[in-house]
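Participant: got a predicted structure here, sequence first:
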Amino acid sequence: MALAFTKMHGLGNDFVVLDGTRRAITLDAASARAIADRHFGIGCDQILIVDPPRSPEADFGYRILNADGSESGQCGNGARCFARYVREQGLTDKRRIVVDIRDGQMVLEQLDGAEHRYRVALGVPVFEPADIPLAGFERAADYCLTDVAGRQAVDFAALAIGNPHAIIQVPDIDSADVAVLGPALESHPAFPERVNVGFVQVVARDHVRLRVFERGAGETLACGSGAAAAVVAGIDAGRLDPHVAVDLPGGRAEVDWAGHGEPVFLSGPAERVFDGKLVSSEVRA
């Protein structure tokens, strides 16, 4: 079969975007892995599918598949690419759109005076352990696990913004043990739905550096919901201001959060790399 796609990225967090509004697309896990494979497929961190809306107030549905074929509930970098894609494909001419995601809705908006920069409302952060989910803990500002990759103790903050996130504060992200602690925490029994693991270095009250090990994808050049989670955790702990620049390996994003009960906003670029058609016996749409 021939499957039309667009390759896009947000700060190096790369995506294959598919239009499910003109033709219904159902990818099984094996097909998603085949598309995401960087040697035998197109290669990407996530696959984004534009669907018809499920609710009357939405413009589109938004589905996200990780490189391992699992489904994700949120992708902020992908959402910006989604917003650019639907405009360039002629699916809408709106600068502000509402999309149905797995667990609710998101608002995507093209920024004034910035052709390829977008602002995404990611929703209200969730802190209750049962809702993250984080097993075996009562709600606290910080948590500690003592059985991670042979370490004596790992301290972290935890919250959910569409996806579960564990945030570890480090003195220097360049020397952070992402390759060991990332996968160990991602699949730790304390996180029954796995977890995205962020390693954050506070540079100033309005500036952090961040690396993220994403569930289902490994370490990526950028993670939008991870950037938001790191800033929210820092603001909640009193270390950061309401507006923070986040430097990721792939570039800079900006996060705004007014506090508990308020949505968190992520701003940054969305880039289109190329269009193509995938022909593969391994892909079953």
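Facilitator: Great, that's in hand. Remember, it's a predicted structure, so these values are computed and weren't measured experimentally. Numbering: from 1, shown residues only.
Participant: only C-alpha atoms for contact and neighbour calcs from this point on.
Facilitator: Fine.
Participant: residues in contact with the helix or strand where Pro164 lies: which ones?
Facilitator: Per DSSP states H and E, Pro164 falls inside strand 163-169. Residues outside strand 163-169 that contact it (CA atoms under 8 Å, 6 or more residues apart in numbering) are 72-74, 132-133, 155-159, 193-202, 225-226, 229-230, 233.
Participant: same check on stretch 132-149?
Facilitator: 126-129, 152-160, 163-165, 180-181, 184-185, 188-193, 237.
Participant: one more time with 7 Å, if that's ok
Facilitator: Stretch 132-149 has contacts (CA atoms under 7 Å, 6 or more residues apart in numbering) with 126, 128-129, 152-157, 159-160, 164, 180-181, 184-185, 190-193.
Participant: this is the other structure I want to compare:
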Amino acid sequence: MLINFWKMHGLGNDFVVLDDRDEAIAGHIDYSDLAVRLCHRRFGIGADGVILARHSDTHDIRFVIYNSDGSQPEMCGNGMRCFAKYLYENSILVQDEIKVQTLAGTVVPRIEKKQDGQVVSVCVDMGVPRLVPGQIPFVHDGAMALGVPIETAQGTLSVSCVSMGNPHAVIFVNDLSLVDIESIGSMVENHHRFPEKTNVEFIEILNDSQMKMRVWERGAGVTLACGTGACAAVTAAHLTGRTGRKVLVHLDGGDLQISWDESSGHIFKTGPAQAVFKGNIDI
């Protein structure tokens, strides 16, 4: 079966994006197997994940994502910006704001900037962060989990836990350059107190309105950016008195502007989305 794809990225967090509204791909191959095959960086196209456009009876479109290891996360902020660009530039949905069905609930991306008919920047309404430990999920008795110690093979770590429809463990550090992202990230991702595993964000606060972030993504490892992770990090930073509600997050792949609206409680994430190349592949 020959399928068309777009290779895309949001701040270096890269995806293979496909249209499966007719379910032809689903009828031919399991999505998990497809993701493992297409995402392989030597034997496939190479990506952190595969995103598929699916029909929805309740929303404008349905967003389905699989990680490079074949696991299925609930949502992806960087992927959602790429998704909005893909839909617009393929004339699947041409309105500036769309309602998208995800496993994390309704997500609303809005095209912020266009140039020569191409989408340059997208703002995504990421909804309200979830802080109740059982909803993250994280095993903890308190009403929230901010600065909670967990025991690991490398000693005690302090984590602040937030769900943006997917779980995040935020770790504040003094100097990002001194952190072993791979070993600590893997350890925390698989910690027994996270029953569905977790994404892990390492944060160095620069000032009230800026932070540096590196990320270990559940099911993908170290990536250049994570949109939901940036939202979780700003949530945790504000609630622990480290930043305000509007923060520029500097990631390995570039910058995201995160704004936590006080009146609605919604978090808005604005950043770029880019197409790398387009092609077809026989699956």
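Facilitator: Looks like it arrived, so ask away. Fair warning: this is a prediction, and the values are worked out from it, not measured in the lab.
Participant: after superposition, what is the TM-score?
Facilitator: Once superposed, the chains reach a TM-score of 0.94 (TM-score structural alignment, normalised by the length of structure 2), with 276 aligned residues with a CA RMSD of 1.5 Å.
Participant: ok, back up a step: equivalent range in structure 2 for the strand holding Pro164 of structure 1?
Facilitator: Aligned using TM-score structural alignment, strand 163-169 of structure 1 spans residues 166-172 in structure 2.
Participant: just to revisit the earlier point, report the buried members of the contacts of strand 163-169 of structure 1.
Facilitator: By neighbour count, with 16 or more other CA atoms under 10 Å, the contacts of strand 163-169 of structure 1 hold 72-74, 132-133, 156-159, 194-202, 225-226, 229-230, 233 as buried.
Participant: what's the neighbour count on the closest residue to Gly20 of structure 1 other than its chain neighbours?
Facilitator: Using CA to CA, 6 or more residues apart in numbering and skipping the chain neighbours, the partner closest in space to Gly20 of structure 1 is Asp51 (4.7 Å). Applying other CA atoms under 10 Å, we find 21 residues neighbouring Asp51 of structure 1.
Participant: kindly report the same for the one 3 residues further on.
Facilitator: The local packing count at Arg54 of structure 1 equals 14, with neighbours defined by other CA under 10 Å.
Participant: corresponding residue for it in structure 2?
Facilitator: Aligned partner of Arg54 of structure 1 by TM-score structural alignment: Asp57.
Participant: quick one: contacts for its match?
Facilitator: Asp57 of structure 2 neighbours (CA under 7 Å, 6+ apart): none.
Participant: what about it, which SS state?
Facilitator: coil (DSSP: H, G, I helix; E, B strand; the rest coil).
Participant: and it, how far from Glu74 of structure 2?
Facilitator: As for Asp57 of structure 2, its distance to Glu74 of structure 2 is 19 Å (criterion: CA to CA, to the nearest Å).
Participant: does Gly12 of structure 1 touch Leu221 like I think?
Facilitator: Yes. With contact defined as CA atoms under 7 Å, Gly12 of structure 1 reaches Leu221; the gap is 5.2 Å.
Participant: which stretch of helix or strand covers Arg81 of structure 2?
Facilitator: Counting by DSSP H and E, Arg81 of structure 2 is found in helix 77-89.
Participant: that helix against structure 1, how far on average?
Facilitator: Following the fit onto structure 1, the mean deviation recorded for helix 77-89 of structure 2 is 0.5 Å by mean CA distance after the TM-score superposition for structure 1.
Participant: now that helix: buried residues?
Facilitator: Gly77, Asn78, Gly79, Met80, Arg81, Cys82, Phe83, Ala84, Lys85, Tyr86, Leu87, Tyr88.
Participant: type out the ChimeraX command that picks the buried ones from the contacts of stretch 132-149 of structure 1.
Facilitator: Of those, the buried ones go into a single ChimeraX selection, burial set by 16+ other CA under 10 Å:
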select :126,128,129,156,157,159,160,164,181,184,185,190,191
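Participant: now, the contacts of stretch 132-149 of structure 1 that are in strands?
Facilitator: Secondary structure from DSSP state E places Val154, Asp155, Phe156, Ala157, Leu159, Ala160, Pro164 of the contacts of stretch 132-149 of structure 1 in strands.
Participant: now distance to Val98 of structure 1 too, for the residues you listed, in JSON lines please.
Facilitator: As requested, these are exported to JSON lines (distance: CA to CA, whole Å):
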{"residue": "Val154", "distance to Val98 of structure 1": "38"}
{"residue": "Asp155", "distance to Val98 of structure 1": "36"}
{"residue": "Phe156", "distance to Val98 of structure 1": "33"}
{"residue": "Ala157", "distance to Val98 of structure 1": "30"}
{"residue": "Leu159", "distance to Val98 of structure 1": "24"}
{"residue": "Ala160", "distance to Val98 of structure 1": "20"}
{"residue": "Pro164", "distance to Val98 of structure 1": "22"}
